[in-house]
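Asker: need coordinates for the following:
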Amino acid sequence: MSKKLSIWQMTPPQILVLGFAVIIFVGAGLLTLPFASATGKSIPFIDALFTATSATCVTGLVVVDTGSVYTMFGQIVIVSLIQLGGLGFMTMATLLAIMFRKKITLKERLVLQEAFNQGSIEGIVRLIRKVVIYSLSIEAIAAVIFTIRWSFDLGFSKALYFGIWHAISMFNNAGFDLFGTVDAPFVSFTGYANDFVVNFVAMALIVLGGIGFVVMADLMEFRKTRKLSLHSKVVLSMTGTLIVAGALIIFIFEYTNNRTLGSLDLGGKILASFFQSVAPRTAGPNTVDIGALRQASQFFIVILMFIGASPGSTGGGIKTTTFTILIAAIVTMIRGKEDIVIFRYRLAKDRILKAITLTMLALFLVITVTMLLSTTESAQLLKILFEVTSAFATVGLTMGLTPDLTTFGKILISLTMFAGRLGPITLAYALQPKQEKELYRYPEGKITIG
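Answerer: Below is the predicted model:
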């Protein structure tokens, strides 16, 4: 009774942290089973834990190749963790409760509010229904298209398996793939750099999974309402801007690089540029060798990864809305205005403070982990920074460092993925002691800035 009471008294952030941790350790236990490994021997627990963390946190960083090291059982465990981690364990629990006509309690609604980063619990159960319907529908459509396309290369049964598996992985922005072999591991989608169908479907899945379920609901209801919320306008405009700008910059930097875009025709160059611009939206697959990109491109991708996807989505990073608020704050300060205005709406100060807090916590996490790994791993600073940012933003892109990580490095990157999936602020709320109401305020002071 006391244990039940203690769990019931946990805050929503603490419940989310505990829930994800339990799923990760259960997944790691399943992946260590001998029949999860292609060799029939148990995979080392640290590698299984890393893989389970990466799958549950929908990242995509791997220390062993998914396609060649794991059996079908292991692969199904991984894709199940991806689906559970992408939609959220509370979403799945709520779905089961709805199916069995169980009442959703206030506590459960508060946890869902925290999980989807919503301002209130109003309409949260209705949102969950939409999330599940939209997600499964999009994944099903993509799986059919993938199956038809890959039937020409793999045969129908394998194409069907690959179609369903990769539709789930791409929509949840996980970045895991099964195309690696014993002789050619970690190849991702490089064999389809010129394939329009595979590229377009994968990019569509990544974008739809990354814009957030609230925006998707807004878009689905646009025919009726004929309007979009401020949140949706900000997400869609910034997502489009980052994708186009990213593709243009990668196209320019890599145009003459024979190890990446240089060997492709003009259409292939454009397609690969857009894919490498969309992938850092926290997805992880790649159609060109990321390690072969010029350093300018690699550093630019670090910036794209740090920004990440949008709130209430399957992606990570500081989020497009946070980045928009920061840019708007800079513009407002330069213009000498008092209020930050976006699309003719004035932003409340608590939104601005939260954006600054989230960004600073994320920067502190990335810098700290990068400094620690630079002392334990034999790699260049940019390579380590790329890996850490990819882990924090739950992207999964890599310059090839992950398989060579030390045990300490694997643990640290796993913790970074965990923090990135839950969000620095949620994690901070979960770890802090119970808040007490302030009984007084200090006098206002002034500090010179700039």
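Asker: contacts and neighbour counts: CA atoms only from here.
Answerer: Will do.
Asker: show me the contacts for the residue positioned nearest the centre of the chain.
Answerer: The centre of the chain sits closest to Gly315, judged by C-alpha atoms, centre = their mean, with a distance of 2.7 Å. Taking C-alpha atoms under 8 Å, 6 or more residues apart in numbering, we find Gly315 in contact with 58, 86, 172-173, 209-210, 281-283, 308-309, 393-395, 421.
Asker: I have a second one here; can you model it like the first so I can compare?
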Amino acid sequence: SKVILVTTAILIIAPAVFFFFCDFTGLPLDKRILASLFQSVTPRTAGFNTADLPAMTGSSKAIMILLMLVGGSPGSTAGGMKTTTLAVLILSAFSVCRKKDDAEVCGRRIDGSAVKNAAAVAVMYFLLFFVGGIVISTAEGLPLSTCLYETASAVGTVGLTLGITPQLGVLSQLILIVLMYLGRVGGLTLIYAAVSNKNHSGAKLPLEKITVG
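Answerer: Predicted structure coming up:
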């Protein structure tokens, strides 16, 4: 609960501050604050739109893409790879920097399987969103950043768009449909369904150390 609450607070406040200073400059102060807060929440699968999304800065659109990929928290109806996935990956990175064997938070050690699951889900979401964006951009001749916004919205089951979806060809619309379905099914569910566990045994292959970073 602490991890979810802290991560959610950061994902709401930090983008809202950025949107406040970079967008909505033509609004009165009170409406500008509300618009900034709303815009930091709606990409995480609310799906409602009160702002002119194409008119927002490129940096704001990039932040919204990340928010759409993260989504909500486990146990909710929200899509995305979930707030705990992001938190576990960040905590794992901190543990590496501190030369700790395990990721730690609030005086507790995070199970290694949770770190592996978080990495698998994050890789799956980023691959789906990035490959889908590249294919749509190539097929339609549109800017990659615009197509990535659409694919992030689809895989995160958000519903936001920059307005290009109705003009896309059949192939591109099919890609968005598939991304929405895969994003709704969920990361681990999709991975477990695709990988058979019939050949699982207690035997282990020889250990090999690979240099990374």
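Asker: quick one on the thing from earlier: just tell me what the residue nearest to the centre of the first structure corresponds to in the second structure.
Answerer: Alignment note (TM-score structural alignment): Gly315 of the first structure maps to Ala78 of the second structure.
Asker: the nearest residue to Phe196 of the first structure once chain neighbours are set aside: neighbour count?
Answerer: Nearest residue to Phe196 of the first structure, sequence neighbours excluded (C-alpha to C-alpha, 6 or more residues apart in numbering): Leu271, at 7.5 Å. Counted with other C-alpha atoms under 10 Å, the neighbours of Leu271 of the first structure add up to 23.
Asker: same question for the one 10 residues further on.
Answerer: Using other C-alpha under 10 Å, Arg281 of the first structure has 34 neighbouring residues.
Asker: these two touch, right, it and Val395?
Answerer: Yes - in this structure Arg281 of the first structure lies within contact range of Val395 using C-alpha atoms under 8 Å: 7.1 Å.
Asker: who touches both of the two?
Answerer: 305, 315.
Asker: show me which of the contacts of Gly315 of the first structure is closest to Gly27 of the first structure.
Answerer: Comparing these against Gly27 of the first structure with C-alpha to C-alpha places Val58 closest, at 13.2 Å.
Asker: counterpart of that closest one in the second structure?
Answerer: Aligned partner of Val58 of the first structure by TM-score structural alignment: none.
Asker: before we move on, the earlier item: quick one: the residue nearest to the centre of the first structure is in a strand?
Answerer: No - counting by DSSP: H, G, I helix; E, B strand; the rest coil, Gly315 of the first structure is not found in a strand; it is coil.
Asker: quick one: it from Val215 of the first structure, how far?
Answerer: According to C-alpha to C-alpha, to the nearest Å, Gly315 of the first structure and Val215 of the first structure sit 14 Å apart.
Asker: surely Phe20 of the first structure and Thr56 touch.
Answerer: Yes - the criterion here is C-alpha under 8 Å, and Phe20 of the first structure meets it with Thr56 at 7.4 Å.
Asker: joint contacts of the two?
Answerer: With C-alpha under 8 Å, 6+ apart, Phe20 of the first structure and Thr56 have common neighbours Gly85.
Asker: comparing these two, which residue is more hemmed in?
Answerer: Between Phe20 of the first structure and Thr56, counting by other C-alpha under 10 Å, Thr56 is the more crowded of the two (31 against 21).
Asker: tell me how far the more buried one lies from Thr407 of the first structure.
Answerer: Thr56 of the first structure sits at a distance of 20 Å from Thr407 of the first structure (criterion: C-alpha to C-alpha).
Asker: and what of Val388 of the first structure?
Answerer: 15 Å.
Asker: those two: who's more crowded?
Answerer: More neighbours surround Val388 than the other of Val388 of the first structure and Thr407, with 29 against 12 (other C-alpha under 10 Å).
Asker: what's the match for the more buried one in the second structure?
Answerer: Aligned by TM-score structural alignment, Val388 of the first structure pairs with Thr151 of the second structure.
Asker: secondary structure class for Leu427 of the first structure?
Answerer: Per three-state DSSP, Leu427 of the first structure ends up helix.
Asker: corresponding residue for it in the second structure?
Answerer: Using TM-score structural alignment, Leu427 of the first structure sits opposite Leu190 in the second structure.
Asker: mind listing what that match touches?
Answerer: Leu182.
Asker: the longest helix along the first structure maps to which residues in the second structure?
Answerer: If you go by DSSP state H, the first structure has its longest helix at helix 124-154. Mapping helix 124-154 of the first structure onto the second structure (TM-score structural alignment) gives no aligned residues.
Asker: counterpart of Ile206 of the first structure in the second structure?
Answerer: Counting by TM-score structural alignment, Ile206 of the first structure lines up with no residue in the second structure.
Asker: ok, Ile206 of the first structure to Asp153 of the first structure distance?
Answerer: Distance, Ile206 of the first structure to Asp153 of the first structure, by C-alpha to C-alpha: 23 Å.
Asker: ok, now Gly284 of the first structure?
Answerer: 23 Å.
Asker: just Glu108 of the first structure next, same as before
Answerer: Relative to Asp153 of the first structure, and taking C-alpha to C-alpha, Glu108 of the first structure is found at 46 Å.
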